[in-house]
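[1] this one's sequence-less:
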């Protein structure tokens, strides 16, 4: 095999960013856990500040790591082989995210299909069910806790439906932005990408409004038993992913304004587009199994 058949494979120097990212994720995990406990029990603590510190460190890490990647890409250090490696890496990352949400959907299905019927006396379990929760009604959403506290289930109409339309529309605009990039139509690319970002921000704003409405007017909180827990766990983590996806798209937008990307060199934009379509698919599943069914 001749030397012309080989391609260079750029290997970057040692980087501090993976370590900084690990510290950020540790602070976020500890801070979020303590913040939820403190909020649930009505106590004051440092959970919120630890969470904020983790987010700041994460933001700092993303800026530094993205800057290094952009400099490497624009300097021509990335080869076609490295591009294939990046695509494989992004594919495995999205697969790990699929498994992440699969675990939470699994918890939801376990509660609905196994735990709730079991407490209601299914599978010849009437006596045990009567001891554990006398008078329990096996219905979903489970809007009553063992101590008698009741809440209101979140319906699918209104804000959830509007957010579904917004996010599905953003997936369409993201697709057309990608098509415009491949056709090297910069004006259409900026317009479609800008619309996608605006739609993502609208989704996040309406989700905040939905949470405020749930807490203040519906009594739907993290203390609302298994229904409230699964509702906020699934929609909250999805909202976090939409936030990260929107940040990625904003970075892509500024790169487009600086003249970055071409039909031949566009992995970063492609990866952001894949991620955005992924969070859209997850939301459709959430809308069906959390809000409608």
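    Alright, I've got the coordinates. Quick caveat: nothing in here was measured; it's all calculated off a predicted structure.
[2] contacts and neighbour counts: CA atoms only from here.
    Noted.
[3] which residues touch stretch 34-47?
    Residues lying outside stretch 34-47 but in contact with it, judged by CA atoms under 8 Å, 6 or more residues apart in numbering, are 30-33, 48, 51, 222-223.
[4] Over to stretch 259-273?
    Contacts of stretch 259-273 with the rest of the structure, by CA under 8 Å, 6+ apart, involve 74, 83, 86-87, 90, 174-175, 178, 181-184, 245, 248-249, 252, 255.
[5] and that stretch, how far from the chain's centre?
    Going by CA atoms, centre = their mean, to the nearest Å, the spacing between the C-alpha centre of stretch 259-273 and its chain's C-alpha centre is 22 Å.
[6] Could you list the buried residues of that stretch?
    260-262, 265-273 (16 or more other CA atoms under 10 Å).
[7] Contacts only, for residue 216.
    When the contact criterion is CA under 8 Å, 6+ apart, residue 216 has no partners at all.
[8] can I assume residue 55 is in contact with residue 23?
    No: if you go by CA atoms under 8 Å, residue 55 and residue 23 don't touch, sitting 10.4 Å apart.
[9] Leaving out the residues flanking it, which one is nearest to the residue most central in space within the chain?
    Closest residue to the average C-alpha location of the chain: residue 241 at 2.0 Å, with CA atoms, centre = their mean. Among residues not flanking residue 241 along the chain, residue 279 sits closest, at 6.8 Å (CA to CA, 6 or more residues apart in numbering).
[10] host element of the one you found?
    Under the criterion of DSSP states H and E, residue 279 resides in helix 267-286.
[11] now residue 184
    With DSSP H and E as the criterion, residue 184 is inside neither a helix nor a strand.
[12] now it: how far from residue 56?
    Here the distance between residue 184 and residue 56 works out to 36 Å (CA to CA, to the nearest Å).
[13] Kindly report the same for residue 196.
    Note on residue 196: its distance to residue 56, by CA to CA, is 25 Å.
[14] more neighbours, these two?
    Taking residue 196 and residue 56 together and counting by other CA atoms under 10 Å, residue 196 has the greater number of neighbours (27 against 14).
[15] can you list contacts of stretch 127-141?
    Contact partners of stretch 127-141, identified using CA under 8 Å, 6+ apart, comprise 112, 116-121, 146, 153, 227.
[16] Show me which parts of that stretch are buried, residue by residue.
    Using 16+ other CA under 10 Å as the test for burial, stretch 127-141 gives 129, 136, 138, 141.
[17] how long is it end to end?
    Taking CA to CA, the first and last residues of stretch 127-141 lie 23 Å apart.
[18] for stretch 33-48, same thing?
    The distance separating the two terminal residues of stretch 33-48, taken as CA to CA, comes to 9 Å.
[19] Structure two is appended below for comparative analysis:
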């Protein structure tokens, strides 16, 4: 039924039964089983794990392919568009809460746990000789000697790269809205390149930190929070880059119009979210 002067349309596409949820369940089962067997050094574990990843990628390609074909076939009306927007909004909100948990752990360690350990007096000396209530911790139970990350150098370059990628993606969106397909394609391509360079530099940073700075996951609370926050962010950049590559390929096939392009918008929302998280990371992890 039409309501609010046609804001919602009467047509709501209901897709036919799909095999992809069942395929996805099989992929998750293989991933979980393969990871458990691999950790316990069972020979077949790695092959089951690889099979899980292969099935997962097949499921993603097939399921998103169906959605793209339905969208380009004109099956989706305004109500479906609203559903997609609400779904993506709640997904990004869940990602906000995901990173909030790790930022909360970082805050608790720095602002509460470490100062309280410094107030233990003789008991603290008994538990952890030569402990100093400072951040990052340079001493520990095993006197692990590591160096902390500094904001200048690769972290600052990566910040500039992500900020620039946000600008190029906005430029691409402007080209789409103004029916300038060449601008859209170039802007998306530049964003993909900037994201890929970011990932390459972060991999180099990790290698340098691990080998030259002795900064590892086992390097106390600082090493754990550093790698957990930056590592999960890097995973999100990788996923975002893959999504943008998919959008670029769709642009080459003539997909998206100024009035119907939520797939592109969803990718842009996700990428801008990744940008904002990195700015928080740069300030709270590298600078402070």
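    Sure thing, it's come through. Please read all numbers here as calculations on a predicted model, not as lab measurements.
[20] returning to what we had before: in ChimeraX, how would I select just the buried ones from the contacts of stretch 259-273 of structure 1?
    Restricted to the buried members of the contacts of stretch 259-273 of structure 1, where burial is judged by 16+ other CA under 10 Å, the ChimeraX selection command reads as follows:
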select :83,90,174,175,178,181,182,245,248,249,252
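[21] Quick check: the aligned residue for residue 160 of structure 1 in structure 2?
    Under the alignment defined by TM-score structural alignment, residue 160 of structure 1 is paired with residue 155 of structure 2.
[22] Is there a neighbour count for the closest residue in space to its match that isn't next to it in sequence? I'd like the number.
    Sequence neighbours aside, residue 282 is the residue nearest to residue 155 of structure 2 in space, at 7.2 Å (criterion: CA to CA, 6+ apart). The number of residues packed near residue 282 of structure 2 is 19, by other CA under 10 Å.
[23] Kindly report the same for residue 180 of structure 2.
    When neighbours are defined as other CA under 10 Å, residue 180 of structure 2 has 14 of them.
[24] next one: residue 237 of structure 2
    22.
[25] The counterpart of it in structure 1: which element?
    Using TM-score structural alignment as the criterion, residue 237 of structure 2 maps onto residue 242 of structure 1. Under DSSP H and E, the secondary-structure element containing residue 242 of structure 1 is helix 225-257.
[26] after superposition, how close is that helix to structure 2?
    On the superposed models, the aligned residues of structure 2 are on average 0.6 Å from helix 225-257 of structure 1, with distances taken as mean CA distance after the TM-score superposition for structure 1.
[27] picking up where we left off before, which residue in structure 1 aligns with the residue nearest to residue 155 of structure 2?
    Residue 282 of structure 2 maps onto residue 287 in structure 1, with residues paired by TM-score structural alignment.
[28] Isn't that match up against residue 157?
    No: under the criterion of CA under 8 Å, residue 287 of structure 1 lies out of contact with residue 157, with a separation of 10.2 Å.
[29] Find residues that contact each of those two.
    Overlap between the neighbourhoods of residue 287 of structure 1 and residue 157 is empty, taking contacts as CA under 8 Å, 6+ apart.
[30] Aligned to residue 68 of structure 2, what sits in structure 1?
    That one, residue 68 of structure 2, aligns with residue 70 by TM-score structural alignment.
[31] contacting residues for residue 167 of structure 2?
    Residue 167 of structure 2 makes no contacts at all, as judged by CA under 8 Å, 6+ apart.
[32] what do we get in structure 1 for it?
    With TM-score structural alignment defining the correspondence, residue 167 of structure 2 maps onto residue 172 in structure 1.
[33] Distance of the residue of structure 2 positioned farthest from its centre relative to residue 277 of structure 2?
    Taking CA atoms, centre = their mean, the residue of structure 2 most remote from its mean C-alpha position is residue 122, at 43.7 Å. Here the distance between residue 122 of structure 2 and residue 277 of structure 2 works out to 40 Å (CA to CA).
[34] Same question for residue 116 of structure 2.
    When CA to CA is the yardstick, residue 116 of structure 2 and residue 277 of structure 2 sit 29 Å from each other.
[35] neighbour count winner among the two?
    With neighbours defined as other CA under 10 Å, residue 116 of structure 2 and residue 277 compare such that residue 277 has more, 17 against 13.
[36] give me every residue that touches that one.
    With contacts taken as CA under 8 Å, 6+ apart, residue 277 of structure 2 has the following neighbours: 99, 233.
[37] let's see it at 10 Å
    Each residue near residue 277 of structure 2 by CA atoms under 10 Å, 6 or more residues apart in numbering is listed here: 96, 99-100, 229-230, 233, 271.
[38] For residue 97 of structure 1, what is the corresponding residue in structure 2?
    When the structures are aligned by TM-score structural alignment, the residue of structure 2 matched to residue 97 of structure 1 is residue 95.
[39] wait, isn't that match in contact with residue 273?
    Yes: distance between residue 95 of structure 2 and residue 273: 8.9 Å, which falls inside the contact criterion (CA atoms under 10 Å).
[40] Need the residues touching each of those two.
    Common neighbours of residue 95 of structure 2 and residue 273 are listed as residue 236 (criterion: CA under 10 Å, 6+ apart).
[41] Return the distance of the aligned residue in structure 2 for residue 225 of structure 1 relative to residue 244 of structure 2.
    Under the alignment (TM-score structural alignment), residue 225 of structure 1 pairs with residue 220 of structure 2. From residue 220 of structure 2 over to residue 244 of structure 2 the distance is 36 Å, taken as CA to CA.
[42] What is the end-to-end distance of stretch 102-120 of structure 2?
    In terms of CA to CA, the two terminal residues of stretch 102-120 of structure 2 are separated by 26 Å.
[43] And for stretch 38-45 of structure 1?
    Across stretch 38-45 of structure 1, the terminal residues are separated by 7 Å (CA to CA).
[44] Tell me the spacing between residue 253 of structure 2 and residue 246 of structure 2.
    Shown here: residue 253 of structure 2 relative to residue 246 of structure 2, a distance of 11 Å by CA to CA.
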